[in-house]
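> Build me a model:
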Amino acid sequence: MTSDGRRVEYIRGGMVQAPSDTLFLNNWASIAKENNEILHHPKLDQTSLFPPKEVSSYIPATGSAIHKVVSKRFVFDSSNIAALRAKSSNKSCVEHPTRVEAVSALIWRCAMNVVRMRPVSANLISVAQLAVNLRGRMLPPLSNLFFGNLMISTVATSTTDSTPELHCLVGQLRDAIKKIDSDYVRKLQADDELSMFFNSLKDLNEQYAKGELEFYTFSSWCRFPFYEADFGWGKPIWISTNNTVSKNVIMFMDTKCGKGVEAWVALNEEDMARFECEPELIAFTKMA
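Model (predicted):
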């Protein structure tokens, strides 16, 4: 939505391509506004770094053809973010959690509570799959001008028989992301790690198909310059994502001021009815 009330529809091809999406969007805006000037020329040679691989045997674990999926937006303003970060911090475990770490931990914790409230509950493994941008984790780091889906996922696991403390979940999420370092990326490029990565995902999918685990996919578009795109009508007053059509997908975006977080959460209808009533979630958010 632009400052003069116009609605702009932007069609995109994936939920984890924020660097490429913002590069395209801001160049498009510049061309429309400033006499065909491209702000930043994309680099299109990423296949030399990560040649295409055959991965057709991998089937993502998200999505459901049985349940009706409901997507809702939960807004964490800057004051609630500060309070949540303070609550999620622990000197003996993890200090100074980021906005996304704190919000991810809260949503994951509330989702575990929801699983325990199901009529037929089981001690399931709860898996948080996190999308990680590889550009800044290479040596030397790659610029966000490198166009394409340069990401990989990592996972943190817990169980639903009890609810872990927020700071423990933050620690698990942080540890999972820390594994994606420059050495890991180098092994990916050399194929040493790639087959292990896909085998581990296949194992998770098999457990998911057997009903042994609950799978949540987290992706963050925070800190990317979506709100800088000006097509000549002024910068947008609100940008949202509409990718959450699969069950158990959580997307984060900045609020307009850049200090809060909007969380788009997609759950099946029954789980969402319980999730949005979670007292801890209500304490830190407003639903929109």
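> only C-alpha atoms for contact and neighbour calcs from this point on.
Noted.
> most centrally placed residue in the protein?
Geometric centre of the chain, nearest residue: residue 219, 0.9 Å, by CA atoms, centre = their mean.
> separation between that residue and residue 148?
16 Å (CA to CA, to the nearest Å).
> same check, this time on residue 213
Using CA to CA, residue 213 is found at 31 Å from residue 148.
> For stretch 225-236, what is the distance to the chain centroid?
Computed by CA atoms, centre = their mean, to the nearest Å, the chain-centroid distance of stretch 225-236 equals 23 Å.
> First-to-last residue distance for it?
In terms of CA to CA, the two terminal residues of stretch 225-236 are separated by 11 Å.
> Also this sequence, please, to line up against the first:
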Amino acid sequence: MFNGPAIEALRARGKGPIAKNPTRVEAVTGFLWMRAMATLERKNNGLTRPSIFTHAVNLRQRMNPPLSGPIGNVLWIAAACYRRSRSHHTGEDVLPSVVGELRGAISKVDSDFVLGLRRDKSLIRSSLEKAIEVGLSEDGADSFLCSSWCRFGFYDTDFGWGRPIWVSNIGLRKSTFLNSILLVDTRSGDGIEAWVTMDEQEMALLQEDPELRAFAYVNPSPLIINTKL
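Sure thing, here's the model as predicted:
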């Protein structure tokens, strides 16, 4: 769980030529992607591999005019690729580069792109084929996927018995969605919970990552999550 001050620190740290003012989601997602790549490198005894990150993009506000409120998955997938280099071992902070890759991939899904999907159905197929080509071109690449539920207003929901105290994801013991990240707002509104699913051994390494623990609470109590820290 990332509290408000930690998120603002990551936003400041993640500023770069492409993402000059990272969003909360971009900063947290980029940081988690960066630490996940470092975890896999540690597990593989220093072996670096390309990493592909797919991010679900909400199309509602990217439509013209914007579409607000309807039920259903109105989304697209943005794919970013990052290749770890020597800069990871020279002390250079790579978070701006990682956040920049995310910003570049997501920014391509704009109103013009959505309009193209509506006008030319073949664009859907060609776009998916390009995404597949990226994955196939990076032989042996690690893959991650992310979806953000931030700003969805879950804590404002009231079905007649009051607003929820804690909103969480469903944990499946044998989930097929490894290397996945789900972001949800905390009840206080200024923090973000990150539900991360990885291989058990990799998760153990990630949870002990000193840099991750410097910015996030690892597996905190819901009583902590629901307060401003």
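> still on that earlier bit, isn't the residue nearest to the centre of the first structure up against residue 244?
No. The criterion here is CA atoms under 8 Å, and residue 219 of the first structure misses it with residue 244 at 10.7 Å.
> Common neighbours of the two, please.
Common contacts of residue 219 of the first structure and residue 244 (CA atoms under 8 Å, 6 or more residues apart in numbering): 250-251.
> Quickly find the element holding the residue nearest to the centre of the first structure.
strand 213-220 (DSSP states H and E).
> cool, and residue 172 of the second structure?
Judged by DSSP H and E, residue 172 of the second structure forms part of no helix or strand.
> and the aligned partner of the residue nearest to the centre of the first structure in the second structure, what is it in contact with?
Using TM-score structural alignment as the criterion, residue 219 of the first structure maps onto residue 147 of the second structure. Residue 147 of the second structure is in contact with 55-57, 181-183, counting by CA under 8 Å, 6+ apart.
> Just the strands from the stretch 101-250 of the first structure, written as ranges.
Along the stretch 101-250 of the first structure, counting by DSSP state E, counting those that start in this stretch, strands occupy 125-133, 151-159, 213-220, 249-254.
> closest one to residue 80 of the first structure among these?
Between residue 80 of the first structure and the strands of the stretch 101-250 of the first structure, the tightest spacing by CA to CA is seen for strand 249-254, at 13.9 Å.
> The closest one corresponds to what range in the second structure?
Taking TM-score structural alignment as the measure, the second structure aligns residues 180-185 with strand 249-254 of the first structure.
> Around the corresponding residue of the first structure for residue 210 of the second structure, count how many other residues there are.
Aligned by TM-score structural alignment, residue 210 of the second structure pairs with residue 279 of the first structure. Residues lying near residue 279 of the first structure (other CA atoms under 10 Å) number 10.
> Roughly how far does residue 279 of the first structure sit from residue 70 of the first structure?
Distance, residue 279 of the first structure to residue 70 of the first structure, using CA to CA: 20 Å.
> residues making contact with the longest helix anywhere in the second structure?
Among the segments of the second structure that qualify as a helix by DSSP state H, the longest is helix 24-43. With contact meaning CA under 8 Å, 6+ apart, helix 24-43 of the second structure is reached by 7-8, 10-11, 14, 47-49, 51, 53, 94-95, 98-99, 102-103, 144, 146, 148, 150, 183, 202, 205-206, 209, 211-212.
> now the residues you listed: which count as buried?
7-8, 10-11, 14, 48-49, 51, 53, 94-95, 98-99, 102-103, 144, 146, 148, 150, 183, 202, 206, 212 (16 or more other CA atoms under 10 Å).
> How far away from the center of its chain is the strand holding residue 219 of the first structure?
Remark: strand 213-220 of the first structure is offset 8 Å from the chain centroid, using CA atoms, centre = their mean.
> Next: stretch 32-40 of the second structure.
Relative to the centre of its chain, stretch 32-40 of the second structure is centred 12 Å away, using CA atoms, centre = their mean.
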